[in-house]
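Trainee: Predicted model follows, preceded by the sequence.
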Amino acid sequence: MHCDRSLSPQDRLVLAADARLGSLSYVDDTIWALSLRDAPTTVVLETTYGLRARHMRLFPLLFADPERRQVMGLSLEDSPFRLTALAPNYAAVQFRPHATAQGRLEWFIPDGRTAMARLSLRNSGPEPLTLYLGWVADLSPGEEGRPMEPWQHHATALLTGETQGLPLLIFLTGGPEGLYSPYPTLVLPLDLVPGQERRLTLVHLVGYEAEAGLETARRLAARPWEAQITRLRLADQAWPRIQPADETQAWALTFARQSALRLLHGPFGEGQHRFALRAREPDQGYSPNGHGSDHPPAWSGLTVPEVWYLSSAFLLPHAPNLAAELLQGFLAHQRPDGWIDAGPGPAGQQAHALASPLLVDLAGRIYAAQPDPAFAAQMFEPLWRFLQVWFAPEQDTDSDGLPEWHHPAQVGLESLPEFSPWHPWSTGADLATVEDPALWALLYRACQVLENLAPPAQRPQAQKPLRAWARRLREAVQQAWDPRRAHPLRWDRDTHLSLPGQRLGQLRGSGAVPLRPCGEASPPIRPVIIVYADAPLRPQVHLRGRDGQGRPLREDLTAPPTWYEGRMVFNATQTYACLESLTVEGLPASARVEVRTPDLTRTDLTLLLPFWAGMLTPAQEQQVLRRLQSPQGYARPYGLPLVPTRRPKAPAWEAVHMLWNLFALEGLEQAGARPLAADLLTRLWQGAGETLQREGYLREAYHARTGKGMGQRNVLLGLPPLSPALRLAGVVSLTPKAIELQAESAFAHPVTLFWRGVRLTVAPQGGTVRFPHGATAPLPPPPARVLLRGAHQP
């Protein structure tokens, strides 16, 4: 919560009610953004009430004269606004309105229908001081509504307005006067004698009519402000805070921590458990139909990789109960046959695909953070049935014990180089037509987790099939290993061949695609037909050829595929040792047809999941380590790119994805390369921090060479991870009573951990610990146990 940073014009801080402190409405949740404003200089809190208004802006002003003809800035030009505290629902800013006065502005969002502020002004000079304060409510309503205007109720002046049928009310303590000009404003003079401090509280209510809202506003304004903020501070201390020595990185982690906690929401629905969102911005939060099914994708349910990332990067090991709630959000929707949807939403939304096996690994992490036989017993049976679904024939088309992906939501990445039909630089091959070492790794890890949970769950008989599955998966990784590329490769589902891509032919308009004659020993191929056109069409594709035994094959692809910005992709369902003819019907002369095969020799970061899962031999691990450190491989200034190439076909190939870098980072830790893991984590922090400084936002991904942000703003998978820093600093356990250290810090620079009032600084050469009562002591060498009451044990 503590912060010390000058606000810049680029900064934009999102504030919203905190799900850790109470229930939130999934269908009506007002979210705010805090930023600086020039001419006059002030701090503005802004929202759209979930697109029910064009904007609502709340901000204080100072006037230079009693007649309020001249507007001043809230702070002197040579005195910057300083952010001194930041939480998901709270921010505090210090400023200097006068040469002899200090000011503090605090914003607090207690729930989804209320915003509060407290303005404190103190005269530190030797002479009396009079300041003329105005609090502005600038509403631009939607199609139906009225701007804010003064409303007098007996001796009390309020501001009221309405947008899209939503009544709004502003109340300010101190007995202000309501004015229309230059904005709808509540104004009052503040006479301060030397040493005097004056505090004013503002309450903004959403959805309250004026008279009823006035009583509610008075009651809220009368609550002890400090008691409410103390509750926030205590909640904040129960979550570790990491502060690197570098200011850019430190601000990125502060911003990411606040953002991750703000993404928690609920409880809502039948399960009555908390859940998480992909993003939470002022244009979101309102459901016109009243039950949430019309929310945008960011509010429609996280996938398993997203929940795993939120838990692994921010919630564990210190909040296992909350991570367990997120896990329960998937299990609550499990079908009797064991199927779990890949992205169940709070309002019944579904991804209509089987969830990623990473769900089982999440359960294992929760158990490791808080070993509880009851939890193991509760989790084992549903996860055992879920894993059986993955090995069922529906997920394993060729029945070789190696299931296939069937939906991008299962992978957690929509920009795989050969498998993204929505990108013009991708072949657009169907993921279901290949077998992928990344999936094998997730299934292998799931088998290991369930094997470890079986004894405390009293299910030892399940260990034998789990070991058999794991053995088959490990054998497949070894068969797919390419020592030259230092990766296991995907192979075709039916042929188990990893062939380079090739262009088979092209055509303008309808007709037969010219093809090269079949060779005598040509390996079987699976064609991908790409149609480029100016508008969506319904072409028909006809393939004729022979299989490896010389038997005739024919396919008629008539179902229209999805149209993606000028192109559509057809995938052959069979493999052809000889493709004799390929004809396309129903195209205009301007359309273009291209026939390719996917390049299954192309490597990308997802193929290193077997390294994370511990499926490689020691020699193979060393090959991966060299690949990760080589400029010809993955080594880049701001993290590991998606594709290890010096000539990327698209910026997406150079994207640094936090989720996939976290997998690689954990693989480095498990391989004993902790300094390399710490260096990678620092580079991830740096890229995110530089983007945040430039733009005021974090981004979905970051360019590996430049650090420039890429993709959507302030989404979950773009937040730089915090929890790995605990392990790399040597911390293995955080409890309300102690901090457990097991290893020296792997960081090249000092890193500070704040936990329940204790400040622990670790450095390459020792460190210090400061206890809540103020005493400081040198950090003992690990292994050690730092007691929060002010002692440590070896």
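Mentor: Perfect, I can see it now. Numbers count the residues shown, from 1 in each chain.
Trainee: Please make it C-alpha for all contacts and neighbour counts, starting now.
Mentor: OK.
Trainee: helix/strand/coil for Gln622?
Mentor: Under DSSP: H, G, I helix; E, B strand; the rest coil, Gln622 falls in the helix class.
Trainee: tally of neighbours for it?
Mentor: The number of residues packed near Gln622 is 14, by other CA atoms under 10 Å.
Trainee: show me where the stretch 251-400 of the chain has helices.
Mentor: For the stretch 251-400 of the chain, applying DSSP state H, counting those that start in this stretch gives helices covering 304-310, 320-331, 358-369, 373-390.
Trainee: In JSON lines, list these along with distance to Pro460 and mean neighbour count.
Mentor: Listed next are these as JSON lines, based on distance: least, CA to CA, whole Å; neighbours: other CA atoms under 10 Å:
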{"stretch": "helix 304-310", "distance to Pro460": "26", "mean neighbour count": "24"}
{"stretch": "helix 320-331", "distance to Pro460": "22", "mean neighbour count": "21"}
{"stretch": "helix 358-369", "distance to Pro460": "16", "mean neighbour count": "22"}
{"stretch": "helix 373-390", "distance to Pro460": "11", "mean neighbour count": "19"}
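Trainee: Can you add distance to Gly509 and give the ones you listed back as TSV?
Mentor: What follows is the helices of the stretch 251-400 of the chain, written out as TSV (distance: least, CA to CA, whole Å):
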stretch	distance to Gly509
helix 304-310	42
helix 320-331	47
helix 358-369	45
helix 373-390	42
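Trainee: And the contacts of the strand ranked longest in the chain?
Mentor: As assigned by DSSP state E, the longest strand anywhere in the chain is strand 129-141. Identification of contacts with strand 129-141 by CA atoms under 8 Å, 6 or more residues apart in numbering yields 52-66, 68, 123, 147-148, 159, 161-164, 170, 183-194.
Trainee: got another, please set it beside the one above:
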Amino acid sequence: MREWNFSPEQPIKLTIAADARLNPTEYIDDQIWEINLGNSEPPALSLQTTFGLRAPLCRIFPRFIFKDQVINNPAEFHHAITIHQYYANYLSLSFRPFSWLNVICEYWVPDSHAVCCRTRLVNASHDTCQFQVEWAELLIPAEDGHRMAATEIGLTTILVGQTANLTPLLYLLGGAQSGKSPFPSLSSTFSLRPREEQTMHWCHAALADTPASYEHARSMLENNLDAEYARIVRFDSQQPEIITGNHEWDNAFRLAQVIVNQLLISPGSDGNAPLCVYARNPDQGYSILKNGLDYTHLWNGLTPLDAHYLLHFLLPWEPGVVKALLYSFINSRADTGEIDLKPGAAGQRAQLLATPIISHMVWQYYLYTKDADFLRKSYPQLVSFFNSWFNAPHDRDNDTIPEWDQPVQTGFEDHPIFSIHGESPDWLNIECVESPELCSYLFQESLSLISIAKEIGNSESVLHLENISLELKSMIDQSWDDSTACYQYRDRDSHLSLPPEVLGKRNGPGLVDIHREFDQPLRPVIRIWCTKEGTRPAHIYLHGTSETGTHRVDHITPADIRWSQNSGSYTSKYIYRGIEQVEISGISAEDEVDIQSTNLRIFDHTLLMPLWAHIPTAEKAKILINLTILNKKKFLGPYGLNAWLNGPQISEGKPKYSLVHLPAVSMVLEGLLYYGQRKKAAELFSRIMKAVQLSLKQDLAFHQNYHIETGKPIGAANILTSLIPVGIFLEIAGIKVINPHQIEVLGGNPFPWPVTVKYRSLTVVHQDKKTLVIFPDGQNITVANHQPQVINTSLAPSSASE
């Protein structure tokens, strides 16, 4: 990683936390820290946490005292802070508080309950200098706790505090004294000759009581930090180091890998491989219930689409983590065959059917690992899960084309129209819609299951899977619209994609006379606009003619109406050939009633998923790519692809729907690569990187979304789906690392500079026309990039198709 230099004005915070790949972490009590480079009160280089909200704040920071000068504010440092190394659980930085004093701080988090620091002090002057260093700890405790205070255990002076069920303790090795600063602190005095170096070591531990915290801190300081650092570096070398012609891109890839490693946590004490959380910051990591069942959505599991995005960071570098992640889904399978959408490490369940992309991930895992035993063990459960999507609760009209149950299954939970928590008054019930996205996932899932069946020699379900795949592909082909050059949603029962049609309006309770017969059956949507926020005890009776010609009266109760702010919406469960009238009661005289048919001429990025699933012909894919995806009047923007094209007008100042959604864009990029559009994929990826670069310059953080027109970062920082997908970049560049002894070169490099990848002892230098590969045993080979090739240590490139 290139060194980073920071000015005190930059609001930089970097997380460090125990690395579950190196040592077990504790899922229900994981203390997570962040380095705050000066943006605090008092201004200081702070290591801080809240112990998972068990304290409003705990901060540890250094103060340097020389003669009558006292410095802790980074803005007053003679030389600003430089970060040298950053790993999941380790960070080293340097600075000069005075012109003559070099300081190197190394922070290391060995486990979930401790953090250690080694501080190297070097006198860079020609004179002997005497000075003091204080390490202060500012604890704002929870109720009934107390702040840090100096005390003694034997002849050792320590700082101890109390907050919630923790006893934070700071132990400075080497005979520290109580500091004289306004803050509780431990102080050491130094007299350094010219060029002399001395070292300070401290550890902070937080367990239930003082003896436990003290013993834990002491035991952590017995570790050899140089040996631990070497172990960290050695373990980290199992992941790729990417060097491009753009230092900001290099740093983005490196930072994304560090954060992904931080998101891995131990599921328990059973020795299983780590699982992944959605975010990891100081406010998280503590379960009040002591079992994790009270954790929020950020710590109670990943969805299959989250896991699929994670694979871009883990394969082939962390196959054990991927296998554990896949097992977490498979092991949540119910007797009905259903796999839960979000199985958590503590047994949490979302009680929703998982997005059907799990078999696809299993097959991708196998392509890297050749773990046939895993295929054989998982195949029956995967087939059962696939079939569960076609059961009555999910295929409501029994036509082999299922429907989503909730928007969260789509990966676009805040969809402007379908979201059950959104602000849009134009809400539609997603259960009433057939989605090309769902069918695309199921189609690709069926192909993956067929591949698995053939690989393990189990042909029992192949014919069934082939027939369903044909049905799914037929539905997606039928949803294509030439006039818009895009796939479309269609109604669950009528299988039509109709524009909205106003059917009637009125103010207040009473009858809305419609008396219309329709050429094509439609599904009515009833909306109530209230003068004030709040719900209404509305009862609605809809009189009409069903699709079969029978008379129907649909009674809509207050519980059936979905309310958002000052409006209520109801999507009819039925389609109608004709509607006579709508009778409404229980609303105010000033309230407005609006009745229209559903609007399925809406366009969002989920409609692009057939490209990812390899469904369109080459000709149709070309049309979709050029006229829709990469059309600046449609999805393409300066900073990526827009998530939504024709969203409703919400309140001003909320650019909620002009967003770039990285997981969806990554799947479109996969589709572009499949159809041979590597240069176009590189152009799209470069647009995303422009937004990422702006975000990293602002606060050295990734963000959940970016504004499509301005690149402005929006949403939570450093969550899983905010990270730039390293694996996608490598595939676009034309490099696929299979293992340390084998790579696949996928053609030329579409970027304007060579891409170098170092993986363990393997080095790949990929240029436009040729690729140099240096293998771990010292052999090297140069190959032309005129066609895809698999290269191995035999030095005999073979066709990738062989």
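Mentor: Received it, and whenever you're ready, just let me know what you need. Model, not experiment: these values are computed from the prediction.
Trainee: returning to what we had before: quick one, which of the contacts of strand 129-141 of the first structure are buried?
Mentor: Among the contacts of strand 129-141 of the first structure, those buried by neighbour count (16 or more other CA atoms under 10 Å) are 52-63, 68, 123, 147-148, 159, 161-163, 170, 184-190, 192-194.
Trainee: re earlier: closest to Pro644 of the first structure out of the helices of the stretch 251-400 of the first structure?
Mentor: helix 304-310 (22.3 Å; CA to CA).
Trainee: Ok, which of the helices of the stretch 251-400 of the first structure comes nearest Arg231 of the first structure?
Mentor: So among the helices of the stretch 251-400 of the first structure, helix 320-331 is nearest, using CA to CA, at 18.8 Å.
Trainee: Could you pull up the average distance between the helix or strand harbouring Ala212 of the second structure and the first structure after superposition?
Mentor: Assessed by DSSP states H and E, Ala212 of the second structure sits inside helix 210-221. Compared with the first structure after fitting, helix 210-221 of the second structure deviates on average by 2.7 Å (mean CA distance after the TM-score superposition for the first structure).
Trainee: if I look at the closest residue to Leu698 of the first structure other than its chain neighbours, how far off is Thr84 of the first structure?
Mentor: Leaving aside its sequence neighbours, Leu698 of the first structure sits nearest to Asn714 (CA to CA, 6 or more residues apart in numbering; 5.0 Å). Distance, Asn714 of the first structure to Thr84 of the first structure, by CA to CA, to the nearest Å: 22 Å.
Trainee: for Ala17 of the first structure, same thing?
Mentor: 19 Å.
Trainee: With Gln686 of the first structure instead?
Mentor: Note on Gln686 of the first structure: its distance to Thr84 of the first structure, by CA to CA, is 22 Å.
Trainee: cool, and Ala470 of the first structure?
Mentor: Taking CA to CA, one finds Ala470 of the first structure at 51 Å from Thr84 of the first structure.
Trainee: More neighbours: which of those two?
Mentor: Per other CA under 10 Å, whichever of Ala470 of the first structure and Thr84 has more neighbours is Ala470, with 21 against 18.
Trainee: how big's the offset between the helix or strand hosting the more buried one and the second structure?
Mentor: Element membership of Ala470 of the first structure [criterion: DSSP H and E] is helix 463-480. Comparing helix 463-480 of the first structure with its match in the second structure after superposition yields a mean distance of 1.0 Å (mean CA distance after the TM-score superposition for the first structure).
Trainee: Could you give me the buried positions within the longest strand of the first structure?
Mentor: Judged by neighbour count using 16+ other CA under 10 Å, the buried positions of strand 129-141 of the first structure are Leu129, Leu131, Tyr132, Leu133, Gly134, Trp135, Val136, Ala137, Asp138, Leu139, Ser140, Pro141.
Trainee: try stretch 572-587 of the second structure
Mentor: Residues of stretch 572-587 of the second structure classed as buried: Ser572, Tyr574, Ile575, Tyr576, Arg577, Gly578, Ile579, Gln581, Val582, Ile584, Ile587 (neighbour count, 16+ other CA under 10 Å).
Trainee: circling back: what is the subsequent helix or strand relative to the helix holding Ala212 of the second structure?
Mentor: As the chain continues past helix 210-221 of the second structure, the following element, by DSSP H and E, is helix 225-236.
Trainee: hmm, back to that, can you tell me what sits against the helix holding Ala470 of the first structure?
Mentor: Outside helix 463-480 of the first structure, the residues that touch it by CA under 8 Å, 6+ apart are 401-402, 437, 440-441, 443-444, 447-448, 450-451, 454, 488-491, 610, 615-616.
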